[in-house]
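Asker: The sequence and its predicted three-dimensional model are supplied below.
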Amino acid sequence: MASAGRSVVVLERGRAYPPGSFPRTPSGISHNFWEPAAGRHGLFQMWSFAGLDGIASAGLGGGSLIYANVLLRKDEKWFVHEQALPNGGYENWPISRADLDPHYDEVERMIGASAYPYTDTPKTNAMREAADGAGLSMMLPPLAISFSRRPGEEPVRMGEIPDPEYGNVHGLPRATCVGCGECDLGCNYGAKNTLDHTYLSAAQHAGADIRVRHEVKGFRPLDGGGYEVTYVVHTGQDGEPAVDLPVQTIECERLVLAAGTFGSSYLLLRNRAALPGLSDALGTRFSGNGDLLGFVMQAMDGEVGRQLAANTGPVITSAIRVPDDMDGESDGDGTRGHYIEDAGYPAFGAWLAETTGALGTVGRAAKFATERLVGTLTDSDATSVGADLALLLGDARLTSTSLPLLGMGRDVPDGVLRLREGRLEVDWTTETSLEYFNGVRGTMRTIAEQLGGTYADNPLWWVKRVITVHPLGGAPMGRHDREGVCDSYGEVYGHPGLYVLDGALLPGPVGANPSLTIAAVADRASTHLLETTAASSHIAPAPAEDLPQATSEPQAEDVAPGLVTGASAPSSTSSAGASGIRFTEQMKGFAALGVDDPQAGHDAGKKARERMMFELTISVDDVDRFVSEPGHQGRAEGYVECDLLGGRLDVERGWFNLFVEADDPDERKMLYRLWLTGPGGNPMTFTGFKEVRDEPGLDVWRDTSTLYVRVLEGHVDPDAGDDGVPVLGAGIITIHIPDFMKQLTTFRTWGDHRIGAMEGFGKLFLGQLWEVYGRFATHDEVEPEEAR
């Protein structure tokens, strides 16, 4: 985009990681996690869900910083069409291998893919031997690693890599692969052709504005087109919690989400209220790409331990492919294909594994100490202790004869991503993919047997948990908005100019390592976008130096309305000597977007487990005036919590009206109106009413405890009327008995006539019901600080 002359801004939440900056010490690695609220601004983000853990990255270059470099294409016949899923629905790819092949070519050229060139690496040769013995197909996949100084030259370790014509975003030298097995922790030599060394360096050279430590919080469409993005800038040091950071904004004509499967899905789910008509497919088609970790243990060559040297070479050098039923090579029993790859680890991992083999280490250490003590007491003249030290270290059989195996393939994409109390949640289980996982384990067991060893499951498998480094889905592409969130070019249905171009877009597992396919899909989409849109942009982002710094007070025009500053709440004018009252109310229920009938919203929300609640403090500054005025208006302060609206949202301005007259003389209404702002800066108005009818046999409890809710677009003033205002969603929330009993204890009064204020309000609010419960609320009256 930048090379085509577009104005491009990249907002990256993490920091830049030049060669040499990836930590290796225990202290450094222990702090190398992404949890800004806890003061951690590191590289790894660990997601933990029911049945599954996920690993993502926060840094300039994203997941490429910590992946194992494999650039395999999705198998042609694995682009399935309407393949049924066990619990309903289907997997469908609206694109084909032919659509992606030219983009695969371009990405491989840009990244510089090459197969592992060395022939003396034990684990690579062991994988080839195991594949040959089991009649399986083994390959050396293309890797995003520089093994030689320039393409076509002979491989060399630690050779200096010359910068390409577009330079290097870090401005530091890079060296070719030394085979240290540290790829997944970040390459301190710069041998990995990660996105910061390739696409991002080229983008910056072409004029892209790359901003690190800028974390996007939300976005919303603008009138007339384009989007406003809200973000914060992390300026704190490690150990310094990121709290109350100023929210800043930037506008763009087109917005591309590329925050990873978890990140992009989370942003879309959190900003649903700002995107009316978003497909119901949001959150669906999640899978972990069939990731499963296993181990070859105690490999033997006859009676001698087989040296596998897992810590030699890159993390992955080889791949064994097992065919899929779609290939026509299996038994036609629905087998889902998979890949098994060697999974190396750094040398210090071997030291850790050996030294934690407690009994053997302690025994060897005791023998070493005893022999040295004997030598000292007998005044031995032996000064060479090499043999004794060798004894202390042992034969390292645990690590030298073991090899981790990484499996991945076509598992069942039936997982669902959703928000629960503002947090991302995954509804996924190994159960529907159990046959697939057992097939992967079977292949791993065969490899272990061919190497004269035993197979060991990852201990997490014993509780049917897996770890995925390849999460996919959540905003899947589809042929229409009932099948997918986006079209095949990543553009979100119903929201022109909004794109998802990462793993969230894929409608099912790739089977092979998905990084190359994700990049090819993004390349295809970018090509299409450039071919179908004008070259100029009518909204130009402000240059970085013109934006307010995170450490300074944001300017009003740079901040989403209401996120940093809020309007004052309505208040009755208090006369001298007036007495006031306040109480806190909590209501809970269900809601749905895209409906305007509260009952329909409640029913749909209950079915989808989409909860809504609020906790409000209702305040009246002058009870006498409140009782005498027909509007009976007080102010409402507190928060609304609803994942559909973006999580917990503070009330910026709130109105409460008690017993307002309706058209029917026998009916009264209690009215609520709350101004909210979503995480993307989108203004909303929460409106609700309780109906109280003066009819014989009326259920008073139901009338006073049931609130019919609509959420309107924009901040709508009470005097403006709601006719014609777009309705974002609706639902019903109620007071539960325990919450009502608690509410009665929250009544507080102040002023010269506090008991009179309580009684006057009680007669108006609860009538005869007040006579029963009012006495519990008159104790422990306190005068608010502002009244004192």
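Answerer: Great, that's in hand.
Asker: drop to CA atoms for contacts and neighbour counts, all remaining ones
Answerer: OK.
Asker: At which residues are the strands of the stretch 251-400 of the chain located?
Answerer: Here the stretch 251-400 of the chain has its strands, by DSSP state E, counting those that start in this stretch, at 255-257, 292-297, 300-301, 304-305, 319-322, 338-342.
Asker: Quick check: the residue lying closest to P241 once chain neighbours are set aside vs E12, distance?
Answerer: Nearest residue to P241, sequence neighbours excluded (Cα to Cα, 6 or more residues apart in numbering): G39, at 3.8 Å. Look at G39 and E12: by Cα to Cα, to the nearest Å, they are 18 Å apart.
Asker: which of those two has more neighbours?
Answerer: For G39 and E12, the more surrounded residue by other Cα atoms under 10 Å is E12, and the numbers stand at 22 against 18.
Asker: How about the contacts made by the closest residue to that one other than its chain neighbours?
Answerer: Leaving aside its chain neighbours, E12 sits nearest to V212 (4.8 Å; criterion: Cα to Cα, 6+ apart). Applying Cα atoms under 8 Å, 6 or more residues apart in numbering to V212 gives the contacts L11, E12, R13, G14, R15, A16, G59, L60.
Asker: same thing but at 7 Å, please
Answerer: Neighbour list for V212: L11, E12, R13, G14, R15, A16, L60 [criterion: Cα atoms under 7 Å, 6 or more residues apart in numbering].
Asker: here comes the other one, which I'd like you to weigh against the first:
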Amino acid sequence: MSSDIDWLVVGSGFGGSVAALRLAEKGYDVCVMEKGRRFDDHDFAENAWQADRLLWAPLAGLRGIMAMTPLKHVTVLSGVGVGGGSLVYGNTLYTPHSDDFYRHPQWADLADWRTELTPHFATAKRMLGVTTFVGEGPSENLLAEIAGDLGCSDRVHTTDVGVFFGTPGVTVADPYFDGAGPARTGCVRCGQCMLGCRHNAKNTLTKNYLHLAERAGVRVEAERTVVDIRPLGAADGSDGYAVTTQRSGAWIRRDRRTVTTHGVVVAGGALGTTTLLQKLREKGSLPHLSHRLGHLVRTNSEAIVAVISDDPDADLRTDIAITTSVHPDDQTHFTNNTYGAGGNAMGLTFGPLTGGRLRILQFILAVLRHPTRWLLPSRLRDWSRRSVVFTIMQSTDTALRLRRGHFGLVTTDKGDGDLPEGDLPIARRIAESAVRHLGGHASTAVTESLLARPTTAHILGGAVMAADRVHGVVDRHHRAFGYQNLLITDGAAIPANPGVNPSLTITAMAEEAMSHVPEKSSRADGAQRTHLEAAR
């Protein structure tokens, strides 16, 4: 059965961008559907008060790069736009080190994953331009002092990041792909990476995988939300699929369109992929998807705390968003996060640090004890300059179940493992140590402060890899059980908490998955790929 295109990719984040490029290299005609908008460097927010450029809530007219999704057990931060999470993440690209990840029972019997993924991690690092940050300042010194308090001074190091440092502010010809990539500009060290890089220095996917993919003929359609994927002919999709999209966030004039395709790669982020596929299974479009869909949703066992100095002259900003990492034990990793000069509005999302029982009462008492600290607008003055946010991640085996509740609203339940904790003891120790060295006061996300609901920027799982459909959603090659040519290559397929920022892991696993897709025989001469050899 003929199709309009060979492959359609849902989403343009780390998993989708890898799929788009590698399929194009293999000679396929590829189209990417991205629900967010396309950003040029000058389109990003100059500061966090510009909500329309920073936040994604299209029904409210906000079409920025970050979505905030409150769920019953966790608040999820995720990236939106052409380039996905790479637009808003903190540049950090780490290889997991813990056997908790590589030997998790969910996938340990399928391969020796540490060995299997090693070459793909190397490829991902080359493609994303990974380098090690060099620099030192008050924030970095603070982490060294905290590590000393935790007894792990020998486990502090600067971060591996995807940033072009070069000469600050100087634009040069493509430094990564022998001229096949775009010109780049040396990092000016403004520290506003998580608001979107306005200076052409951050190695977002639009500067590597997506740039090369579009050069190879891949078409990227922005602000198109996929609402249906339905097999053509054979029920298992072997005859291809009809994919329907509409304008993102449209109330009227949704401009629905349908395209037919030989195969589909779903890579809309762990939350987006899982909820889309659940909807399609329930409505009968993809009824044979495994009933494990929505299980084993991971949060990287994450907690976020902050410390704000009471010294009005304090300056804790860093050259880039995340500069330093500490590994206090084999399961735990934490970093510093700052927003440069433009993040003051982020202070609105933080409240008093609470823990244990009666959190609402603790919150109220903290506000009553220090009303000027928490109630006056002046508390946001120079918040970004005076604060350090700590992201704590663990490879422990916590999990949630994601499901569609009443009226199709997404909610969470207790999963197969323990629930992610809303009050990690190590997070409290880090905050207390920081306050001792810095002065000031500790804080955490308001939803965690009031409701013991942790916040994660690293949601994973929901359509995880397994040996069979009884235990998971995709097989060892990321192919959905029950269907032909239906792949899932984003964080939804990851079966365990990596314990570090997962962007590099998603990229490497997508590389591994795409290595098993055969070349398109009718284009085996590779004519379209001659200019892409440098990307390998």
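Answerer: The structure has been received and is ready for your questions. This one's a predicted model, so the numbers in the text were calculated from it and none came from an experiment.
Asker: circling back: among the strands of the stretch 251-400 of the first structure, which is nearest A134 of the first structure?
Answerer: Among the strands of the stretch 251-400 of the first structure, the nearest to A134 of the first structure by Cα to Cα is strand 319-322 (10.7 Å).
Asker: R285 of the first structure maps to what in the second structure?
Answerer: Aligning on TM-score structural alignment places R285 of the first structure opposite L296 in the second structure.
Asker: The residue nearest to P241 of the first structure is in contact with H234, isn't it?
Answerer: No - G39 of the first structure lies out of contact with H234 (Cα atoms under 7 Å); the separation is 10.3 Å.
Asker: got any residues that touch both of those two?
Answerer: In contact with both G39 of the first structure and H234: A242, using Cα under 7 Å, 6+ apart.
Asker: The match of R285 of the first structure and R401 touch, don't they?
Answerer: Yes - if you go by Cα under 7 Å, L296 of the second structure and R401 touch, sitting 6.1 Å apart.
Asker: And the two? Which one has more around it.
Answerer: The residue with more neighbours, out of L296 of the second structure and R401, is L296; 30 against 22, by other Cα under 10 Å.
Asker: what residue of the second structure takes the place of L140 of the first structure?
Answerer: Using TM-score structural alignment, the partner of L140 of the first structure in the second structure is T158.
Asker: Provide a list of residues in contact with that match.
Answerer: With Cα under 7 Å, 6+ apart, T158 of the second structure has these contacts: T132, F133, V134, T323, T324, S325.
Asker: Turn those residues into a markdown table, including distance to L486 of the second structure and neighbour count.
Answerer: Below are those laid out as a markdown table (distance: Cα to Cα, whole Å; neighbours: other Cα atoms under 10 Å):
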| residue | distance to L486 of the second structure | neighbour count |
| --- | --- | --- |
| T132 | 37 | 15 |
| F133 | 38 | 20 |
| V134 | 42 | 13 |
| T323 | 38 | 28 |
| T324 | 39 | 26 |
| S325 | 37 | 25 |
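Asker: now the residue most central in space within the second structure: how far from L62 of the second structure?
Answerer: In the second structure, the residue lying closest to the centroid (Cα atoms, centre = their mean) is G85, at 4.6 Å. The gap separating G85 of the second structure from L62 of the second structure is 17 Å, by Cα to Cα.
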